[in-house]
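S.K.: Let's see this in three dimensions:
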Amino acid sequence: MAAFIAVLGLTGTASSQIDARFNRLTATEVTVEDTGGDEADRVPLAFPRDADTRISRLNGAEAAGVYWKVRLTPDQSVRSAPAGALGTTAPQTQVVAASPGALAAAGPHLAEGRTFDAYHDTHRQQVAVIGAATARRLGITTLRTQPAVFIGDTPFTVIGVLEDVDRKPDLLLSVVIPRSSAEQIWGPPSDERAKMLVSTRLGAAQQIADQAPWALRPEHPEYFKTIPPPDPTSLRTAVGDDLGQLFLLLAAVSLVIGSVGIANTTLVAVMERTGEIGLRRALGARGAHITVQFLSESAALGMLGGVVGASLGALTVVAVAFVREWTPVIEPWTVAAAPALGLATGLLAGLYPAWRAARIPPAEALRR
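M.R.: Got it, this is the predicted structure:
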C-alpha cells in the first residue's frame, strides 16, 4: 500500500512539473520555414537581411534569427589546423550559418567567451561559436589564446563555447558562424532551405506564427510556412495520461506482490496452527467457522497494512518533492481508499489459505 500511494502521488507530482515545463519552453517556440512558394528555384533565400529585427518588433517576440546548414564538399571538414597540416579533425561536425538572433532565441549557456553580434554579422567577420563537445574533440581548452577552427582552408576564430542551450540542442555539436560570412564564402543555402527560430513570451506563440510571414515579406507571405508550438493543453494531457497509466500499472503490480505476501503469511499460519484447527473442529467448529477465522485475520492484516502504507506513501511523496523542490500532489481519494483497498486485498489473498484450513480433517489435524 505504501508503494501504491507513493507511486500514484509521485505520478501526480511529476505530471505537474511536466505541465510547467511545457508552458515554459514548448509553448514559447515558433519555427518559420523558408519554402520559397512557387518560386523556390528562383529565390534560394527568402528571408530579408533584417529578418531578425522585423520579427523582434512583433508584440510578444523575445528573440528571432535565421539559420541553415552549410553545404560542405567532401574535402572540406572541420579541423583545428589547415588542410594538409598536422591537426585534429572533427568528422561529421556540421556547420550552421546563423544570424545573431538565432543564437539568442536558442537560449545559450556559455562555458566561456561570448556569442557573435550584429557587428560580426554586418562586417562578415570570420568568427565561430562551438559546442563544448566539439571544442574537446578539436583540443580547444581555452579561448585566451584565440584559437581558430578551419573549415577546409578557411579559418574562423572561436569566440564562444556553448555549455548548453534551451532550444536546438544540435547546436552543441555544430560550428555556428555568422550567416553573412557563410553567404560570402559558400553562397545561399542549397541542400536545406533556411529556417527561423523565434522565442516568444507565454501566450504569444500563436499570434507570432500568424503575423511572421507578413512581417517578413508583406508582398510574398506565401514564401514562408510557420510551425507554431503544439497545443500545450492537449499535449501535456496526453503525456500525463500515458504517464498515469504506466505508473498505475506499476501500482497494481505492487498490490499483487502485497497480495502474494499476505497469502503466503496466512498459508504458513494455517500450516503452523494445524493442531489448533483440529482441536476447534473436534469441539464442534465447522469448516465455515475456520474459513471466517482465517479470512478475518487476513482482512485485518490487509486493512492495517492499508492504514500504515497510506501514511508511509504520503510521507515518501512529500520527502521526494521536498528534495527535488517540487510541489507534492496527492489525490485525497487514494489516501482515503487505502484502508478499504487493503481490506479487499487481504480478503482476496486469504481465500485460498482459508479454504485449505477448512478442508483439513479433524482427526489428521489432531495427530499433527
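
S.K.: drop to CA atoms for contacts and neighbour counts, all remaining ones
M.R.: Noted.

S.K.: helices or strands next to the longest strand seen in the chain in the packing?
M.R.: Ordering each strand of the chain by length in residues (DSSP state E) puts strand 154-165 first. For strand 154-165, the elements it packs on are strand 108-113, strand 127-131, helix 132-137, strand 148-151, judged by 3 or more CA pairs under 8 Å, 6 or more residues apart in numbering; DSSP states H and E.

S.K.: Would you do the same for the sequence below? I want to compare the two.
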Amino acid sequence: MSTATPPRPRPCPAPQPSPARLSPADVVRTGGSGLRSRPMRVFLSALGIAIGIAAMIGVVGISTSSQEELDRKLAALGTNLLTAAPGQSFSGGAARLPDGAVEMVGAIDGVESVSAIGKTDAKVYRNDHVPKEVTGGIGVYAARTDLPGTVGVDVADGRWLTAATHRYPAVVLGAKAAAQLGVYEAGPDAQVWLGGRWFTVVGLLGPNELAPELDSAALVGWPAAEQELDFDGFATTVYARAEGAAVSDVQQVIGATANPENPNEVNVSRPSDALAAKQATDDALSGLLLGLGAVALLVGGVGVANTMVISVLERRAEIGLRRSLGATRGQIRTQFLCESQLLSALGGLGGVALGIAVTAGYAGYQGWPTVVPLWAMAGGVGATLLIGGLAGFYPAVRAARLPPTEALAAA
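M.R.: Below is the predicted model of the structure:
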C-alpha cells in the first residue's frame, strides 16, 4: 500500500517594504531645495505676490489710519456742534436771522452753549497801499467772546478777544487768513489794514475742521464791528453745542427757534456729518483700490503657477530618479505643492512687510497714527497660501503622474 506524499507548503511571500514617510521637516527641505536652485525666478514670482498683498495691506492700513485720525479729531472737536445760518427768502433773495436769534437758540432744552459770528462788508489788507479792488477772499466777521468755548477754536498764538479788547480795533486771524496776509506772530507790532483803519492782531487761530469758514476769516469784537465797520448786528451763523443725547432733538427745532416766522429760511447743519461723508468717500475709493490689489494678487498667482509648471518640466530627471528610488506619487505631489506654498508664503510675508512700511510712511507724512489691522495681515498671508495652493495644485499633480521611465528617458 503506497502512501501519498504530502504537498509541500508554499513559502510565504516576503513582505513588501512600505514606502518611507516624509516628516514635515523633510517636506519643507525638499520643497525648499527647488526654490534655492532658481533664486531669480523665485524672486520675480514672489514679487508678483508681494505687490498684490502690499497693495491690499496698504489700502486697508491707510484707510484704517485715516479713520483713526477722524475718530481722534471728532473726539477732540465733538460731534454735538450744530450750526444755523440764513438761507434764501421766499422771493429768492438772501434771508437773515432775526435779532435775538442767538438768545432764542440758547434757550432750547439740551443746548449747552451758543455763540455766533456776523459777516461785515469790510475788507482786510496787509497794509494801506493795496488797491481796494483786491480783496484776497478774506471775510471779516464780528465774533462773540464765547466763540472758542462753543466751536472749539484753538488759539495758536496770542489770545482770543476778551472783554478788554472786543470793543477796540483788535483782530484775530484764522490760519489761512494769517498765512495769506503774511502774519505769523500776534502782538502790538502786528497790524492789518481793516475797514479803512489799522487793527492790531491779538491772536492767530489754528485750523478748525468743524468750522472751516473761520480759517479764512478776520474776527473782530462784536461792539468794535458795530462801531468801526458799520456792522448791522445780525448774526450770519449761530453755533450751538448740544448735549450728546439731545443732538437729534435740537437739530430738529433749531431752525424754527432761530427764525420762528420763517423757519424754512434757515439752513441747519451738523459739521461732523461733513467729515463722516468725506470718510465715506474715502471708503469707496479704498474699495476700488482693494479690487486692484486683488487683481494684482491674481496676476501673482498666475506667475506662481507658471513658475511651478516650468519647474516640473525642467526637473523631470529628478522626478524620475526619485520615483525609481521608491518615492510615491503622493510624496512627489506633496513636494511640489509644498514648494508652491513656500514660494507664495515668501511673497505674502514680503507683501505684508511692504504694506506696513507704505502705511507707516504715508500716515507719518499726513501726521496720522499708523494702524494696520491684525486681520488684514493675517488675511494677506492666508490669501497667499490659498493662491499658492491653487496655483501649485495642477503642477504637483502633473509631476506625480510622470512615469519614472518616461521621466528618465525625456531627461
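
S.K.: what's the TM-score here?
M.R.: The TM-score (TM-score structural alignment, normalised by the length of structure 1) is 0.67; 348 aligned residues with a CA RMSD of 5.2 Å.

S.K.: ok, back up a step: can you tell me which of the helices and strands packed on strand 154-165 of structure 1 is most buried?
M.R.: Comparing those by mean neighbour count (mean count of other CA atoms under 10 Å), strand 127-131 ranks first with a mean of 24.

S.K.: one step back: could you dump the helices and strands packed on strand 154-165 of structure 1 to CSV with distance to residue 27 of structure 1?
M.R.: Below are these laid out as CSV (distance: least, CA to CA, whole Å):
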stretch, distance to residue 27 of structure 1
strand 108-113, 18
strand 127-131, 25
helix 132-137, 28
strand 148-151, 36
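
S.K.: mind checking which of those is nearest residue 337 of structure 1?
M.R.: strand 108-113 (47.1 Å; CA to CA).

S.K.: Any chance you could list what contacts stretch 152-171 of structure 1?
M.R.: Outside stretch 152-171 of structure 1, the residues that touch it by CA atoms under 8 Å, 6 or more residues apart in numbering are 25, 75-79, 82-83, 96, 105-116, 126-132, 135, 143, 146-150, 172.

S.K.: Can you check which helix is longest in structure 1?
M.R.: helix 232-272 (DSSP state H).

S.K.: Tell me what angle the following helix or strand past that one forms with helix 232-272.
M.R.: Once the chain leaves helix 232-272 of structure 1, the next helix or strand it forms, by DSSP states H and E, is helix 274-282. Put simply, helix 274-282 of structure 1 runs at 80 degrees to helix 232-272, going by axes from the mean of the first three to the mean of the last three CA atoms, to 10 degrees.

S.K.: what element comes up after helix 274-282 of structure 1 heading to the C-terminus?
M.R.: Next element after helix 274-282 of structure 1 (DSSP H and E): helix 287-324.

S.K.: Go through that next one and flag the buried ones.
M.R.: Residues of helix 287-324 of structure 1 classed as buried: 287, 290-292, 294-296, 298-307, 309-314, 316-318, 320-321 (neighbour count, 16 or more other CA atoms under 10 Å).

S.K.: if we can go back for a sec, specify, as a residue range, where the longest strand of structure 1 falls in structure 2.
M.R.: Mapped onto structure 2 using TM-score structural alignment, strand 154-165 of structure 1 spans residues 197-208.

S.K.: which stretches of the stretch 101-250 of structure 2 form helices?
M.R.: 101-106, 147-151, 175-181, 222-228, 247-258 (DSSP state H, counting those that start in this stretch).

S.K.: Now distance to residue 385 of structure 2 too, for these, in CSV please.
M.R.: Output for those, formatted as CSV (distance: least, CA to CA, whole Å):
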stretch, distance to residue 385 of structure 2
helix 101-106, 60
helix 147-151, 51
helix 175-181, 51
helix 222-228, 67
helix 247-258, 48
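
S.K.: Quick one, which of these gets closest to residue 41 of structure 2.
M.R.: helix 175-181 (53.6 Å).

S.K.: what angle do the longest helix of structure 1 and helix 287-324 make?
M.R.: Going by the same axes, to 10 degrees, helix 232-272 of structure 1 makes 140 degrees with helix 287-324.

S.K.: Centroid-nearest residue for structure 2?
M.R.: With distances taken as CA atoms, centre = their mean, residue 63 lies nearest the centre of structure 2, 2.1 Å away.

S.K.: and it, which of the three is it?
M.R.: helix (DSSP: H, G, I helix; E, B strand; the rest coil).

S.K.: Distance of it relative to residue 366 of structure 2?
M.R.: Distance from residue 63 of structure 2 to residue 366 of structure 2, counting by CA to CA, to the nearest Å: 12 Å.

S.K.: neighbours around the residue lying closest to residue 346 of structure 2 once chain neighbours are set aside, how many?
M.R.: Take residue 346 of structure 2 and drop its neighbours on the chain: the residue closest to it by CA to CA, 6 or more residues apart in numbering is residue 46, 6.2 Å away. Residue 46 of structure 2 has 26 neighbours, counted by other CA atoms under 10 Å.

S.K.: Please say which position in structure 1 residue 46 of structure 2 maps to.
M.R.: Here residue 46 of structure 2 stays unmatched in structure 1, going by TM-score structural alignment.

S.K.: So residue 46 of structure 2 sits against residue 342, correct?
M.R.: No. Using CA atoms under 8 Å, residue 46 of structure 2 makes no contact with residue 342, being 9.6 Å away.

S.K.: Name the nearest residue to residue 194 of structure 2, ignoring sequence neighbours.
M.R.: For residue 194 of structure 2, ignoring the flanking residues on the chain, the nearest one in space by CA to CA, 6+ apart is residue 124 at 4.3 Å.

S.K.: How much space separates the corresponding residue of structure 1 for the one you found from residue 150 of structure 1?
M.R.: The equivalent of residue 124 of structure 2 in structure 1 is residue 78 (alignment by TM-score structural alignment). Going from residue 78 of structure 1 to residue 150 of structure 1 by CA to CA gives 6 Å.
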